[in-house]
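Undergrad: What follows is a predicted protein model with its sequence.
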Amino acid sequence: MPKVLISDKMDPRAAAIFRERGITVDERPGLSRDELIAIIGDYDGLAIRSATKVTKDVLAAATQMKVVGRAGIGVDNVDIPAASARGVVVMNTPFGNSITTAEHAIALMFALARQLPEADASTQAGKWEKNRFMGVELTAKTLGLIGCGNIGSIVADRAIGLKMKVIAFDPFLSVERARELGVEKVTLDELLARADFITLHTPLTDQTRNILSRDNLARTKKGVRIVNCARGGLIDEAALKDALDSGHVAGAALDVFVEEPATASPLFGTPGFVSTPHLGASTSEAQINVAIQVAEQMADYLLTGAVTNALNMPSVSAEDAPRLRPYMALAEKLGSLVGQLAHDALSGISIEVEGAAADLNQKPITGAVLAGLMRVYSDTVNMVNAPFLAKERGLDVREIRHDREGDYHTLLRVSVRTSEGEKSVAGTLFGDSNPRLVELFGIKVEADLAGHMLYVVNEDAPGFIGRIGTALGDAGVNIGTFHLGRRAAGGEAVLLLSLDSGVDETLLAALRGLPGVRKVMALHFG
């Protein structure tokens, strides 16, 4: 029978579930790195929380390892690429602590509204400063949600129960889904201008990092109160301190910080600031839920091969996997491309297959497209839970199968409906295994999608390629390959460059200033 190691402190029900299913389990929390490496080779599964670091070295020693299960959401302590290279499935439990985190956000809203921490400290110091602590009501105030997925929608429900008006910014939230939740879908600028309270419920990605930047904080309503129980790095902490000191922001409560553990922060001691040590998931119910879920998921996989909430493996049968693998690689790259280039105000997506692809199970292909698309905004999305997340946000997903034969022996087309109209990309497989882009927003172009890339829309005119090549060369950025396409001679053209390194905002700004440039974006494909 399989053998599992629980290497972090976890609710005892997890071990009980493994034993009930006939799996041998050892509970060894607190192991050092060397101690873990010395014994990990004896185990088929590893159940962890946040303390154990599943590094490349640990995985190299885990010669029998089949699955790593994280009781919780974040998997920053797991080297997922190394796990994938060794055929180890990495699972998490993304929804086990949703209610707990949502309730903590509501609790911090109350703490800010009534200055509870300061009033408690003052009273216990023997003071009776009743007139000092004048609070505000939540009733009739406008709550702005940045992110309205699983946790955000729970916060919305609780806030509506408190008679608050709720507005939400979430590119994947449809108007119909917003209506079901009783919230108003708005742009980020609208939210900043209207919200009395702002809570953040989005993962940390390149698009969401410092979403409450100094500029965006300046655009908020004077007297706003801000709560972050999601991820450190969503708020510019230095700018937040300045906004608190100036009085523009009346209060802020952070459960998460850029650097954790946050033993020192410039925000500490700032009037109007409340902090907790990453307690979002710290309730007995949440700890029990994630422990039970991770044990059940790991046991199912070890005993039956069933896959749930895997971060590096789709839900695909053993028979279909070899045929589907290159198609899913193509699908994820096309979804990622669309997600990076046209991710705002999405209302729907269509996935069309024709030729050889039309003979396959389309569900895994759709899951791969959605995973690539939504990974722009979510660090926990995968091919298994992407369809659920899309449905949760009201994203209209359509699958279309064509029996016709086209210009390619197999073709996959991904089209998204946005506020600017429909945008479409298409790709094929060369040699039945190599994903290749063949069409980008109506322009024929052949390109591999890998590593660091640069997307440029420009006027088709002599000398342009030389100008952009010179600009990149002067910045020390080497071009690997370049791919060109245009609608017509002298019209709009598209340039896709693969680069040996990424480009920073300073270089992007310089490229946007070149004559003939209409748009420049940095892309990245894992």
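TA: Arrived safely, thanks for sending.

Undergrad: going forward, measure contacts between C-alpha atoms and count neighbours the same way
TA: Will do.

Undergrad: in stretch 312-319, what's buried?
TA: Asn312, Met313, Pro314, Ser315, Val316 (16 or more other CA atoms under 10 Å).

Undergrad: residues in contact with the last one?
TA: When contacts are counted by CA atoms under 8 Å, 6 or more residues apart in numbering, Val316 touches Pro364.

Undergrad: quick one: it is in a helix?
TA: No - using DSSP: H, G, I helix; E, B strand; the rest coil, the secondary structure at Val316 is coil, not a helix.

Undergrad: ok, back up a step: among the buried residues of stretch 312-319, which one sits closest to Leu514?
TA: Nearest to Leu514, judged by CA to CA, of the buried residues of stretch 312-319 is Asn312 at 40.1 Å.

Undergrad: quick one: that closest one and Arg86 touch, right?
TA: No - using CA atoms under 8 Å, Asn312 is not in contact with Arg86; the gap is 11.5 Å.

Undergrad: follow-up on the earlier one: switch the buried residues of stretch 312-319 over to TSV; also include distance to Ala450.
TA: Below are those laid out as TSV (distance: CA to CA, whole Å):
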residue	distance to Ala450
Asn312	18
Met313	19
Pro314	20
Ser315	24
Val316	24
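
Undergrad: Specify which member of those residues is nearest to Asp359.
TA: Val316 (15.5 Å).

Undergrad: Take this one as well and set it beside the first:
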Amino acid sequence: MTIKVLIGDSLAPGAIDIFKARGIEVDVKVGLSQDELADIIGDYDGLAVRSACKPNAAVFAKADKLKVVGRAGIGVDNIDIPAATAKGVAVMNTPFGNAVTTAEHAIAMLFAAARQIPAASARTQNGEWPKKDYVGTELFAKTLGLIGAGNIGSLVAERALGIKMKVVAFDPYLTEERAVELGVEKVELDELLARADAITLHTPLTDQTRNILSRENLGKTKKGVIIVNCARGGLVDEEALKDLLDNGHITAAALDVFETEPAKEHALFGTRGFIATPHLGASTVEAQDNVAFQVAEQMADYLLTGAVSNALNMPSITAEEAPRLKPFAELAEKLGEFAGQISTEGFDAVEIDYEGEVCELNRKPLTSAALAGIMRASMKDVNMVSAPTVLKERGIDLKESTQEDSDTYDSLIRIKVRVGGKWRTIAGTIVNGQSRIVAVKDMALEAKFRPFILFINNNDEAGFIGSLGSILGEAGVNIATFNLGREEQGGDAIAMVGIDQDVPAEAMAKIEALTQVRYAKVLRF
């Protein structure tokens, strides 16, 4: 049977050659609407996209043959990953192909903003000679504040240090050891805002990072600061940015990304000191070739052999390993997602223990799956291939241990993360082919993973369960499963409540206000 791939965005021609050389039929149809894409997607085994093609739930609903979507680039905001997962479609990206290009664009924007090059160029070419109107800012010996010190952020730091800037960095996952290695100073966000002469952003858009440069935080910056965002729209309060440019508190700002794109009209356009580019961070010949070739190779490997690499919604495993390894990779990833969601304030060490028969398997993809799960709570684009590298870049310690025998289960995986000097622990196993949580904080229980789990750490006191049930009932939240664990009567306890929908904010506030509750959070899987 012929394997067919649809290329829905402009890719380097070499990507088409890669598919054809491996016997895969290719159609190129650029500029399709979601309805048009939905009408034809049923004919294809693979879909290659960049950022303009946006396969949504309606597209995946008709994708009866589709096995893989490959994103030539890092961000996958344009792909409905939950819908793809529900349909059994692998979603892959290319995490490292355009890092250098994006870092260089951020540095270019910083120079352009510091010297107001675009405005000066436009007026000069218009027949003026406005030399006195453009007295710029020297970057030498100034302090650059990095928000996000991962792959791209570290490359920006390297280049800024090369022009003799000082660099301070805010990143919950950056350790002191990694900061020393990079040559930057690790600081909290408020200190960065107060000290930085220029601020660049290098973080994904998550619940934790959305609007990280809010009106309040922009107001904490030094007068005369420069703001550069080549990461994701939505990280900066654009309305506040305009106001502070207008009143002169911010000297200049350069945005390559906007909250709503394409940004063909915007209140910032024409503002004094403002520079804009149309999401060009990854737009170089080298980067476009790299990500196009990489995504073609990954998709071809998957379609022809079942090998999965750089996958965001399934473990990266070979076709030979799949039958035994896949259930444990899924367990490790879910345990990691649990640990990551209760450790979003940052952690500095991870330990993964394997016990029993699982020790006989190739544990590398299991560890990668666990790390991807841990980090995905704060980094949406991380995957099994990039997670170990990202962890290493941040200087976070990783230890693995094996024990051939398990006291209770045939196989057990235990994940521990260290937050503020204290360890947070969760363990799981496979029961009848399904992932189960069997311990949290070393308290035994057995709970299924569900799309929504209300996790509560509480004091074991009478009345708690009744109060909790009443609050959820009044909020219209249906309880599917209820599992409890405790150290001893009247001591530390946990509740794992599987629920059919999210908990409204008002109800969550009532739960957190219960006298028995120490910690409560809705976890999503």
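TA: On my side now, so go ahead. Just so it is clear, the model here is predicted, and its values are computed rather than measured.

Undergrad: Taking the buried residues of stretch 312-319 of structure 1 together, which two end up most distant?
TA: Of all the pairs that the buried residues of stretch 312-319 of structure 1 form, the one spanning the most space (CA to CA) is Asn312 and Val316, at 12.0 Å.

Undergrad: Which of the three states applies to the residue located most distally from the centre of structure 2?
TA: Computed with CA atoms, centre = their mean, the residue of structure 2 farthest from its C-alpha average is Gly127, at 46.9 Å. The three-state label given to Gly127 of structure 2 by three-state DSSP is coil.

Undergrad: how close does it sit to Ala120 of structure 2?
TA: Remark: distance between Gly127 of structure 2 and Ala120 of structure 2 (CA to CA, to the nearest Å) = 11 Å.

Undergrad: Quick check, Met383 of structure 1 in contact with Met374.
TA: No - using CA under 8 Å, Met383 of structure 1 is not in contact with Met374; the gap is 10.2 Å.

Undergrad: So Val376 of structure 1 versus Arg70 of structure 1, what's the distance?
TA: From Val376 of structure 1 to Arg70 of structure 1 the distance is 22 Å (CA to CA).

Undergrad: who's in contact with the residue positioned nearest the centre of structure 1?
TA: Geometric centre of structure 1, nearest residue: Ser378, 1.3 Å, by CA atoms, centre = their mean. The contact partners of Ser378 of structure 1, by CA under 8 Å, 6+ apart, come to Thr202, Pro203, Leu204, Thr205.

Undergrad: Restricted to strands, list those residues.
TA: With DSSP state E as the criterion, strands contain none of the contacts of Ser378 of structure 1.

Undergrad: Neighbour-wise, give me the winner out of those residues.
TA: Thr202 (26 neighbours; other CA atoms under 10 Å).

Undergrad: Tell me the secondary structure of Glu297 of structure 2, please.
TA: helix.

Undergrad: So it is in contact with Asp17, correct?
TA: No - counting by CA under 8 Å, Asp17 is not a contact partner of Glu297 of structure 2; they are 10.5 Å apart.

Undergrad: ok, Lys29 of structure 2 - how many residues close by?
TA: Neighbour number of Lys29 of structure 2 under other CA under 10 Å is 12.

Undergrad: Setting aside sequence-adjacent positions, which residue approaches it most closely?
TA: Gly8 (5.3 Å; CA to CA, 6 or more residues apart in numbering).

Undergrad: Around Glu392 of structure 1, count how many other residues there are.
TA: That count, for Glu392 of structure 1 with other CA under 10 Å as the rule, works out to 17.

Undergrad: and if you look at Ile465 of structure 1?
TA: 15.

Undergrad: Buried residues in the helix or strand encompassing it, which are they?
TA: Ile465 of structure 1 is part of helix 464-474, with elements assigned from DSSP states H and E. By 16+ other CA under 10 Å, the buried positions in helix 464-474 of structure 1 come out as Phe464, Ile468, Ala471, Leu472.

Undergrad: Which helix or strand lies directly C-terminal to it?
TA: strand 479-486.

Undergrad: Please, where are all the strands along the stretch 201-350 of structure 1?
TA: 224-228, 249-254, 273-275, 348-355 (DSSP state E, counting those that start in this stretch).

Undergrad: Tabulate those strands (a markdown table), appending mean neighbour count.
TA: Putting the strands of the stretch 201-350 of structure 1 into a markdown table (neighbours: other CA atoms under 10 Å) gives the following:
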| stretch | mean neighbour count |
| --- | --- |
| strand 224-228 | 26 |
| strand 249-254 | 24 |
| strand 273-275 | 22 |
| strand 348-355 | 21 |
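
Undergrad: Looking at these, which is nearest to Gly161 of structure 1?
TA: The nearest among the strands of the stretch 201-350 of structure 1, by CA to CA, is strand 224-228 at 18.4 Å.

Undergrad: Output the residue interval of structure 2 matched by the closest one.
TA: Using TM-score structural alignment, strand 224-228 of structure 1 lines up with residues 225-229 of structure 2.

Undergrad: chain center to that stretch: distance?
TA: When distances are taken as CA atoms, centre = their mean, to the nearest Å, stretch 225-229 of structure 2 is centred 22 Å away from the chain's centroid.

Undergrad: Return the mean post-superposition distance for that stretch against structure 1.
TA: Following superposition, stretch 225-229 of structure 2 is found to deviate from structure 1 by 1.6 Å on average (mean CA distance after the TM-score superposition for structure 1).

Undergrad: neighbouring contacts of that stretch?
TA: Counting by CA under 8 Å, 6+ apart, 106, 109-110, 113-114, 196-202, 236, 249-257 sit against stretch 225-229 of structure 2.
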